[in-house]
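Trainee: have a look at this prediction, sequence included:
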Amino acid sequence: MPDTPDIWTTLKVLTWTTGYLTEKGVENARREAEWLLCAATGLDRVGLYLNFDKPLSGDELATARALVSRRGRREPLQHILGTQEFDGLSFAVTPDVLIPRHDTETLVEQVLLRVPGARSILDIGTGSGCIAVSLAKRLPEAAVTAVDISPDALAVARHNAAQHGTAVEFLQGSLFQPVAGRSFDLIVSNPPYIPSTDLEGLQPEVRNFEPRLALDGGPDGLDAYRQIVADAPQHLTRGGWLLLEVGAGQATDVTVLLAESGFAATIVATDPAGIERVVGGRHGSD
């Protein structure tokens, strides 16, 4: 917003910010302007509307300018605010982790539907820890282990687990390497699945700010799935399940990988938008 001596009321800042973000190509500009102004003023959304005519203080205006400038550069709102809601919980997020998506809640839902009695769970590529922590909250009798190759991501995940009072075991390393010789009733993963050639076409928020390691799935987007599906049987109890989030249009290919590795009772589940989002299968027989 212009640095002028004008009186900037809550409504004036909100209106200007909405227009500015719209010009910068931000979707849902009005709602995001509200969130940014809430962060700058300490008000909630109801408070904003009850204080439309209230001028912002100098400090509030300076904070608002800084936050809006960051969002105008297409830095993700979640990085600016530092949190993202997932499965009814608030998770800290940083540029070191993939921002939790509500699509991924479908994976949590499928765990509760398919394997509610799992006593041991492995989350591969945990990132922010949103899946592992959510499952630890939902299935308190289960022992949850989460691995990630990035120590910085694990630091965020450990913080989130502590914030929600969950005793998740976090291990650093690639895929199954940190759990050599161990087996689990359930393995879950939301691996990188964007084909390498598609990365430059992603929204600036994703392309420029989220970790490439969590996005790049190789030439066809399936590199991580091939490795996970091939090695998972060695780490599943008999009758255990492997459940994977997949990108749009990948469900059939991943189902074939599961069948080729001997998984039975393969399933495909759609997210709220009707996109095939989760693929899974059972190892051996019950």
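Mentor: All right, it came through fine.
Trainee: going forward, measure contacts and count neighbours with C-alpha atoms only.
Mentor: Noted.
Trainee: can you count the residues close to the closest residue to residue 175 other than its chain neighbours?
Mentor: Spatial nearest neighbour of residue 175, chain neighbours left out: residue 124 (6.0 Å); criterion: Cα to Cα, 6 or more residues apart in numbering. When counting by other Cα atoms under 10 Å, one arrives at 26 neighbours for residue 124.
Trainee: which helix or which strand is home to residue 187?
Mentor: Per DSSP states H and E: residue 187 is located in strand 184-189.
Trainee: what element comes up after that strand heading to the C-terminus?
Mentor: Remark: after strand 184-189, the chain's next helix or strand is helix 204-209, criterion DSSP H and E.
Trainee: what sits against the most centrally placed residue in the chain?
Mentor: For the chain, the residue nearest the mean C-alpha position is residue 100 (1.6 Å; Cα atoms, centre = their mean). Residue 100 is in contact with 84, 85, 86, 128, 130, counting by Cα atoms under 8 Å, 6 or more residues apart in numbering.
Trainee: helix/strand/coil for it?
Mentor: Following DSSP: H, G, I helix; E, B strand; the rest coil, we place residue 100 in the coil state.
Trainee: and residue 181, that's in a strand?
Mentor: No - Residue 181 is assigned coil when assessed by three-state DSSP, not a strand.
Trainee: which elements pack onto the longest strand that the chain contains?
Mentor: In the chain, taking DSSP state E as the definition, the longest strand is strand 236-245. On a contact count with 3 or more Cα pairs under 8 Å, 6 or more residues apart in numbering; DSSP states H and E, strand 236-245 meets helix 105-114, strand 184-189, strand 276-283.
Trainee: what strand or helix carries residue 126?
Mentor: Secondary structure assignment for residue 126, by DSSP H and E: no helix or strand.
Trainee: got another one to weigh against that:
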Amino acid sequence: MIDSIITIEKALAAAANAFLALPEDKKSDTAKLDAEVLLLACIDQTRTYLYTWPEKQLSHKQHKQFLNMVERRKRGEPVAHIVGFREFWSLPLEVNAQTLIPRPDTETLVEQVLALEITGNISLLDLGTGTGAIALAIASEYAHWKITGCDKVGAAVTLAKRNQKRLNENSRFDNVHFLQSDWFDAFESQKFDVIVSNPPYIEPDDPHLNQGDVCFEPLSALIAQDNGLADLKHIISEARKYLNQNGMILLEHGYNQSEQVSDFLYKMSYKGIKTFTDLSGNDRITVAQWQE
């Protein structure tokens, strides 16, 4: 029984086994990591500590807190929601139920921004910023860029600003500005050198919406009409008015949507269209250039 275990090693093993025994709709592919992240939140230590002191006993308070977290995870609640944060691009970001949990695959979008062959005082717009993950990750690499992140959900903008403030030691993220906007509505005649977005792109009837972490995430950040392409098409079409000459657009999309996204970019007269794969080898990011 998990309740009788008070050492780090045994607590982790029992929790991981409990996660592996869950039904498919609640099972995690990262049972061991889930257990580690939950326990670390209880003992306030680094991951190295778990392997250095496996026989260390948990206090009654730590053990009780861990058991509570394990039960929440067994009900399918995302680890990020339980502990209140998720690491993205080595940045610890606060998360909550009002925003999408940043995924490792989205780091591919950041990588492609960093790979762009552009110089100077670049302006970038992150549409649907959520936690601010993409904007803050890029800002951590390019302090001289002027970065704007927007979201139509006020609670998401508040969260992104809170993440910025917490990370902003030595004014490291002063080049980022977050504001509320439904896609381009707040920008009127403004233009940008780069526009990025990880918009909703899941079909409303996709069975995966009833499985795993997405059950606890806001549907507004996940689903889009027109086979999941409605928001992508809107961004592609409207971005032409907000991109500078030779400006770049980078979009995250579903693994099976790259052809449709590329075709629509071509239809809207974008050039240099390329698709890049994520950590699992699936088509995930499509990049194009706007030339009037």
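Mentor: Received, thanks. Please read these numbers as outputs of a predicted model, since none were measured by experiment.
Trainee: got a TM-score for the pair?
Mentor: TM-score of the superposed chains, computed with TM-score structural alignment, normalised by the length of structure 1, equals 0.92; 282 aligned residues with a Cα RMSD of 1.9 Å.
Trainee: how many neighbouring residues does the aligned partner of residue 40 of structure 1 in structure 2 have?
Mentor: Counting by TM-score structural alignment, residue 40 of structure 1 lines up with residue 42 in structure 2. Residue crowding around residue 42 of structure 2 was assessed by other Cα under 10 Å; the count is 18.
Trainee: I figured residue 42 of structure 2 hits residue 68, correct?
Mentor: No - with contact defined as Cα atoms under 8 Å, residue 42 of structure 2 does not count as touching residue 68 (10.4 Å).
Trainee: so the residue nearest to residue 175 of structure 1 sits against residue 192, correct?
Mentor: No - applying Cα under 8 Å, one finds residue 124 of structure 1 not in contact with residue 192, separated by 10.9 Å.
Trainee: trace residue 149 of structure 2 over to structure 1, please.
Mentor: Per TM-score structural alignment, residue 149 of structure 2 is aligned with residue 146.
Trainee: my bad, should have said residue 96 of structure 2
Mentor: By TM-score structural alignment, residue 96 of structure 2 lines up with residue 94 in structure 1.
Trainee: is it correct that its match is in contact with residue 81?
Mentor: No - in this structure, residue 94 of structure 1 is not within contact of residue 81 by Cα under 8 Å, at 9.8 Å.
Trainee: rewinding a little: which SSE is the match of residue 149 of structure 2 in?
Mentor: Assigned by DSSP H and E, residue 146 of structure 1 belongs to strand 143-148.
Trainee: can you give me the helices in the stretch 51-200 of structure 2?
Mentor: Along the stretch 51-200 of structure 2, the segments classed as helices by DSSP state H, counting those that start in this stretch run 60-74, 79-83, 107-114, 133-141, 154-167.
Trainee: now render these as JSON lines, adding mean neighbour count and distance to residue 8 of structure 2.
Mentor: Formatted as JSON lines, those follow (neighbours: other Cα atoms under 10 Å; distance: least, Cα to Cα, whole Å):
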{"stretch": "helix 60-74", "mean neighbour count": "18", "distance to residue 8 of structure 2": "9"}
{"stretch": "helix 79-83", "mean neighbour count": "19", "distance to residue 8 of structure 2": "18"}
{"stretch": "helix 107-114", "mean neighbour count": "18", "distance to residue 8 of structure 2": "31"}
{"stretch": "helix 133-141", "mean neighbour count": "23", "distance to residue 8 of structure 2": "31"}
{"stretch": "helix 154-167", "mean neighbour count": "20", "distance to residue 8 of structure 2": "30"}
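Trainee: could I get those helices as TSV with distance to residue 205 of structure 2?
Mentor: Below are the helices of the stretch 51-200 of structure 2 laid out as TSV (distance: least, Cα to Cα, whole Å):
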stretch	distance to residue 205 of structure 2
helix 60-74	25
helix 79-83	24
helix 107-114	26
helix 133-141	27
helix 154-167	25
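Trainee: and whichever residue in structure 2 pairs up with residue 135 of structure 1, how far is that from residue 114 of structure 2?
Mentor: Correspondence of residue 135 of structure 1 to structure 2, assessed by TM-score structural alignment: residue 138. Distance of residue 138 of structure 2 to residue 114 of structure 2, computed by Cα to Cα, to the nearest Å: 8 Å.
Trainee: swap in residue 72 of structure 2?
Mentor: 37 Å.
Trainee: contacts only, for residue 81 of structure 1.
Mentor: Taking Cα under 8 Å, 6+ apart as the test, what residue 81 of structure 1 contacts is 36, 39.
Trainee: nope, residue 211 of structure 1 is what I meant
Mentor: 95, 96, 97, 98.
Trainee: hmm, 10 Å instead?
Mentor: Residue 211 of structure 1 makes contact with 94, 95, 96, 97, 98, 99, 127, 153, according to Cα atoms under 10 Å, 6 or more residues apart in numbering.
Trainee: scan the residues you listed and report the most crowded one.
Mentor: When the contacts of residue 211 of structure 1 are compared by neighbour count (other Cα under 10 Å), residue 127 ends up highest, at 31 neighbours.
Trainee: correct me if wrong: that one contacts residue 159.
Mentor: No - between residue 127 of structure 1 and residue 159 there is no contact under Cα atoms under 10 Å: 11.6 Å.
Trainee: how about residue 259 of structure 1, nearest residue that isn't a chain neighbour?
Mentor: Leaving aside its sequence neighbours, residue 259 of structure 1 sits nearest to residue 266 (Cα to Cα, 6+ apart; 7.6 Å).
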